[in-house]
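1. sequence unknown, structure follows:
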């Protein structure tokens, strides 16, 4: 399996499929690059070089005690890009991965990045504070950490319901998709899973969004129960210079089913233009 070794010794797994203009896909918490299997094939079939990595602590990557924070995630991504010598790069990030690619592009990607796509992404900042009064209260994130520590297996099974909107009338997400969410979650190291909650909820990406100078397509479901659209995409679009926002009616946080099909078509249209 292909790995790079980062400057602090972490081993980062990645998959590399197809040939053409490179596209890197960054996954959400608590998943890994397997979450992008359909998109990897779609992109490679369309003539792109599709690459997805497992964030440190997740999936097949190593589980270092330190570095489970957004600055280090972005640095790891920068070192992967440099190791593969990627240019004219397209970035795609879901949820936590949306924050990772935005921070990478703003702080490391100058001259390398051509376009960005985010879906259900965490920027600009999730947690409620005096500066962000309509954010999600810190108690919600404390509850996630407590659930991970108490019984992570059951917690991931339960979380898959809201993640995919299975708790909504008429939901069509399969049990298999929910089981795969659990499977991927169980591959995350406990320390990484715990620390990443702070990374995705308390990191402020405001300045990163404002610094972006390339086109960005911001996708978000209006029934996202994990990253509410009103405190994420609808704020992010006001901060970027070259942004397009598309709202997917009734779509949940997890990318599956009809939402996945429509988003896939929109991604191809955006990156091929």
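-> Thanks, I have the structure now. Owing to the predicted nature of the structure, the values given are computational and were not obtained by experimental measurement.
2. make it CA atoms for all contacts and neighbour counts henceforth
-> Fine.
3. Please work out which residues outside stretch 215-224 touch it.
-> 114-121, 163, 165, 228-229, 233, 237, 240-253, 263, 270 (CA atoms under 8 Å, 6 or more residues apart in numbering).
4. try stretch 87-103
-> Outside stretch 87-103, the residues that reach it (CA under 8 Å, 6+ apart) are 21-29, 70-71, 73-74, 111-123, 200, 205, 208-209, 212, 227, 271.
5. any idea whether the residue nearest to residue 196 when sequence neighbours are not counted is helix, strand or coil?
-> Closest residue to residue 196 apart from its sequence neighbours, by CA to CA, 6 or more residues apart in numbering: residue 68 at 5.9 Å. Following DSSP: H, G, I helix; E, B strand; the rest coil, we place residue 68 in the coil state.
6. Let me know whether residue 68 touches residue 198 as I believe.
-> No - counting by CA atoms under 8 Å, residue 68 does not reach residue 198; the two are 9.1 Å apart.
7. out of the contacts of stretch 215-224, which are inside strands?
-> 114, 115, 116, 117, 118, 119, 243, 244, 245, 246, 247, 248 (DSSP state E).
8. Distance of the residue nearest the centre of the chain relative to residue 74?
-> Central residue of the chain (CA atoms, centre = their mean): residue 97, 2.3 Å from the mean position. Residue 97 sits 10 Å away from residue 74, going by CA to CA, to the nearest Å.
9. Put this next to the previous one:
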């Protein structure tokens, strides 16, 4: 994988698929995963003529594991440096889960001068944490539990998340895919322990409300209504209220990991949005 070096000397690895003269799509992954989690979308869109770039966030996958800077501001600035280093323009940014926070904070900090379209897929904005101003969020105890699990046995934590709520395999009648479970676990374990631990705070406690208000490009929001990780009411539907021009697509019965469980439907929805 090629890479860039950020201003604070962090190596960010990225994939660059498809025709180099095609319209550019950047895919930002979720926690604790890496760019490989987007492979089904990346291959589909590259085959359709798009130049698809998917990076490993700092501390995840094949990128460097810095002790500091595991927060949304650094994630967004890393993305900006990747876009600048490759001299990309008219980019369509899609973020899944934590990646949705990354691209949203990118807009908040760097604007939309290089952006054509925006996509939030099972994304964490506007705010996951329950507060007085955000009563529909999840209590801090949920995230404290994830942190405790990470410190105690993060390998087991990743197995439990993947075999349970992430893909909806804990629902009655569900047929678990061992391949999806193993891929989630493997990607998570390639990330740095400190980095993925710090990222829990980043994705759960960052308030993206003001960033979303700066969305002035065509926007697609896709969310499953059975998302047990990032509940739709506090996320997809709340983001729609802050970005009124956005198109919200609700996947009935869809879990959090729709990039895998609903890959074909999502691929075609993303392509239709890009072509619209």
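-> Happy to help now that I have it. Only a predicted model underlies this, so the values are computations on that prediction, with no experimental measurement involved.
10. How alike are these chains, TM-score-wise?
-> Superposed pair, TM-score by TM-score structural alignment, normalised by the length of structure 1: 0.98. Supporting alignment: 273 aligned residues with a CA RMSD of 1.0 Å.
11. residues near the residue nearest to residue 196 of structure 1, how many?
-> Look at residue 68 of structure 1: counted by other CA atoms under 10 Å, it has 22 neighbours.
12. ok, it - contacts?
-> 56, 57, 192, 195, 196, 199.
13. Make CSV out of those residues and add neighbour count.
-> Output for the contacts of residue 68 of structure 1, formatted as CSV (neighbours: other CA atoms under 10 Å):
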residue, neighbour count
56, 28
57, 28
192, 22
195, 17
196, 22
199, 18
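14. Just name the closest of the residues you listed to residue 107 of structure 1, please.
-> Nearest to residue 107 of structure 1 among the contacts of residue 68 of structure 1: residue 199, at 16.5 Å, using CA to CA.
15. Hmm, residue 73 and that closest one touching each other?
-> No - using CA under 8 Å as the test, residue 199 of structure 1 is too far from residue 73 to be in contact (9.4 Å).
16. separation between residue 174 of structure 1 and residue 29 of structure 1?
-> Taken as CA to CA, the span from residue 174 of structure 1 to residue 29 of structure 1 is 20 Å.
17. which residue in structure 2 lines up with the residue nearest to residue 196 of structure 1?
-> Using TM-score structural alignment as the criterion, residue 68 of structure 1 maps onto residue 70 of structure 2.
18. How about residue 46 of structure 1?
-> Aligned against structure 2 by TM-score structural alignment, residue 46 of structure 1 finds its counterpart in residue 48.
19. and that match, how many neighbours?
-> For residue 48 of structure 2, using other CA under 10 Å, the count is 13.
20. So among the contacts of stretch 215-224 of structure 1, which ones count as buried?
-> Among the contacts of stretch 215-224 of structure 1, those scoring as buried are 114-121, 163, 165, 228-229, 233, 237, 240, 243, 245-248, 251-253, 263, 270 (criterion: 16 or more other CA atoms under 10 Å).
21. State the span of structure 1 onto which whichever helix in structure 2 runs longest is aligned.
-> Longest helix of structure 2, by residue count under DSSP state H: helix 140-161. Aligned using TM-score structural alignment, helix 140-161 of structure 2 spans residues 138-159 in structure 1.
22. now that stretch, how far from the centre of its chain.
-> Counting by CA atoms, centre = their mean, to the nearest Å, stretch 138-159 of structure 1 is centred 19 Å from the centre of its parent chain.
23. what's the mean distance for that stretch versus structure 2?
-> For stretch 138-159 of structure 1, the mean deviation from structure 2 after alignment is 0.4 Å (mean CA distance after the TM-score superposition for structure 1).
24. quick check, residue 14 of structure 1 in a strand?
-> Yes - counting by three-state DSSP, residue 14 of structure 1 is found in a strand.
25. Can you tell me, leaving aside adjacent residues, what's nearest to it?
-> Once flanking residues are discounted, residue 14 of structure 1 sits nearest to residue 53: 4.0 Å by CA to CA, 6+ apart.
26. Give the helix, strand or coil label for residue 84 of structure 2.
-> Here residue 84 of structure 2 is recorded as helix under three-state DSSP.
27. What's the match for it in structure 1?
-> With TM-score structural alignment as the criterion, residue 84 of structure 2 lines up with residue 82 in structure 1.
28. Contact partners for the equivalent of residue 202 of structure 2 over in structure 1?
-> For residue 202 of structure 2, the aligned position in structure 1 is residue 199, judged by TM-score structural alignment. The contact partners of residue 199 of structure 1, by CA under 8 Å, 6+ apart, come to 68, 69, 70.
29. residues touching the last one, list them.
-> Spelled out, that is residue 70 of structure 1. 99, 100, 103, 199, 200, 203.
30. Which ones among those lie within helices?
-> 99, 100, 103, 199, 200.
31. Nearest spatial neighbour of the last one, chain-adjacent residues omitted?
-> The spatially closest residue to residue 200 of structure 1, leaving aside those adjacent along the chain, is residue 96, at 5.5 Å (CA to CA, 6+ apart).
32. Secondary structure class of the residue with the largest distance to the centre of structure 2, three-state.
-> For structure 2, the largest distance from the centre (CA atoms, centre = their mean) belongs to residue 173, which lies 27.4 Å off. Assigned with three-state DSSP, residue 173 of structure 2 falls in the coil class.
33. Translate it into the numbering of structure 1.
-> Applying TM-score structural alignment, one finds that residue 173 of structure 2 aligns to residue 170 in structure 1.
34. So what does residue 24 of structure 2 match up with in structure 1?
-> Checking TM-score structural alignment: residue 24 of structure 2 goes with residue 22.
35. no wait, residue 104 of structure 2
-> Under the alignment (TM-score structural alignment), residue 104 of structure 2 maps onto residue 102.
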